[in-house]
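J.: Provide a 3D model corresponding to the input given below.
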Amino acid sequence: MAHCNTILSQILRFVPRHEFESLANRHHTGRAFRTATRWSQFVTMAMAQLSGRISLRDIVGNVSTQAHRLYHLGSAKLTRSNLARMNESKPYSLYEALFGKLLHRCQYLAPGHQFRFKNK
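T.: A predicted model of the protein is given here:
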């Protein structure tokens, strides 16, 4: 069977897995979950953001329909309760650091561009 990359996998290439894992280890607090990983949370939330999902039930339902593609992204399907616990208890500082790295990478690739972000 032929494998073709999804658009999500192409977007996730901007976030090298080893960099993400080192940031996750640096910003880790509390106990680790048995089956859930920060990468799975990141992939799930990226899918939710890109597809415009608004509730946990909607997010988990959407990810469940794409479960056969998660393996190729290095992710696993999360339950609604695990996703809720992870979003509630894990610090957002990991994603701030990740955004900083991505912004720096974009500024390096396009040095003449003035990246501006509007606060809503």
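J.: Going by C-alpha atoms from here, please, whenever you check contacts or count neighbours.
T.: Noted.
J.: tell me the centre residue of the protein?
T.: Taking Cα atoms, centre = their mean, the centroid of the chain lies closest to Phe42, which sits 2.1 Å from it.
J.: Can you spell out which helices and strands pack onto the strand or helix carrying that one?
T.: For Phe42, the host element (DSSP states H and E) is helix 38-51. Where contact means 3 or more Cα pairs under 8 Å, 6 or more residues apart in numbering; DSSP states H and E, helix 38-51 is packed against helix 17-26, helix 56-65.
J.: to compare against the first, here's another:
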Amino acid sequence: MRHENSVFHDLLKRIPWAAFERRVEEHQADKHVRRLSTKSQLVALLYGQLSGAVSLREIVGGLQSHSSGLYHLGAQPVSRSTLADANGLRPSAVFAELFAQMVSRAGRGLK
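T.: Below is the predicted model:
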């Protein structure tokens, strides 16, 4: 059977991961983190946004149902409490700066 990447995988390929990792280092977002990396948090939040999830439970449930494919995306399943803690404690500037960089790279037709 022929393998085809998901639309979600194609979206993740558009993220400048090197720039994202630099921002994670600058803000020390992964310092003292044991379970959920900033990258996995971003993947979870993007999944929640694109799937129309309205709660952390929906995000976690959806990711759990696709757990075999998360490995290929560079992410891992997450618990609701871990995701809630990460959302509360991690600096949002990492994500804001990534968004600003991606918007600046977008063509005029996309802005």
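J.: before we move on, back to that, if you compare the directions of the helix holding Phe42 of structure 1 and helix 56-65, what angle comes out?
T.: Here helix 38-51 of structure 1 runs at an angle of 100 degrees relative to helix 56-65 (axes from the mean of the first three to the mean of the last three Cα atoms, to 10 degrees).
J.: average distance between helix 38-51 of structure 1 and structure 2?
T.: Superposing on structure 2 and averaging over aligned pairs (mean Cα distance after the TM-score superposition for structure 1), helix 38-51 of structure 1 comes out at 0.3 Å.
J.: Quick check: buried residues in that helix?
T.: Within helix 38-51 of structure 1, the residues that count as buried by 16 or more other Cα atoms under 10 Å are Arg38, Trp39, Ser40, Gln41, Val43, Thr44, Met45, Met47, Ala48.
J.: Ok, stretch 73-88 of structure 2 next?
T.: By neighbour count on 16+ other Cα under 10 Å, the buried set for stretch 73-88 of structure 2 is Ala75, Gln76, Pro77, Val78, Ser79, Arg80, Leu83, Ala86.
J.: I would like the residues contacting it, please.
T.: Stretch 73-88 of structure 2 has contacts (Cα atoms under 8 Å, 6 or more residues apart in numbering) with 9, 12, 35-36, 39-41, 43, 56-57, 60, 63-64, 67, 70.
J.: how does it look with 10 Å?
T.: Here stretch 73-88 of structure 2 makes contact (Cα atoms under 10 Å, 6 or more residues apart in numbering) with 8-10, 12-13, 29-30, 33, 35-45, 55-71, 89.
J.: And that stretch, how far out from the chain middle?
T.: Offset of stretch 73-88 of structure 2 from its chain centre (Cα atoms, centre = their mean, to the nearest Å): 10 Å.
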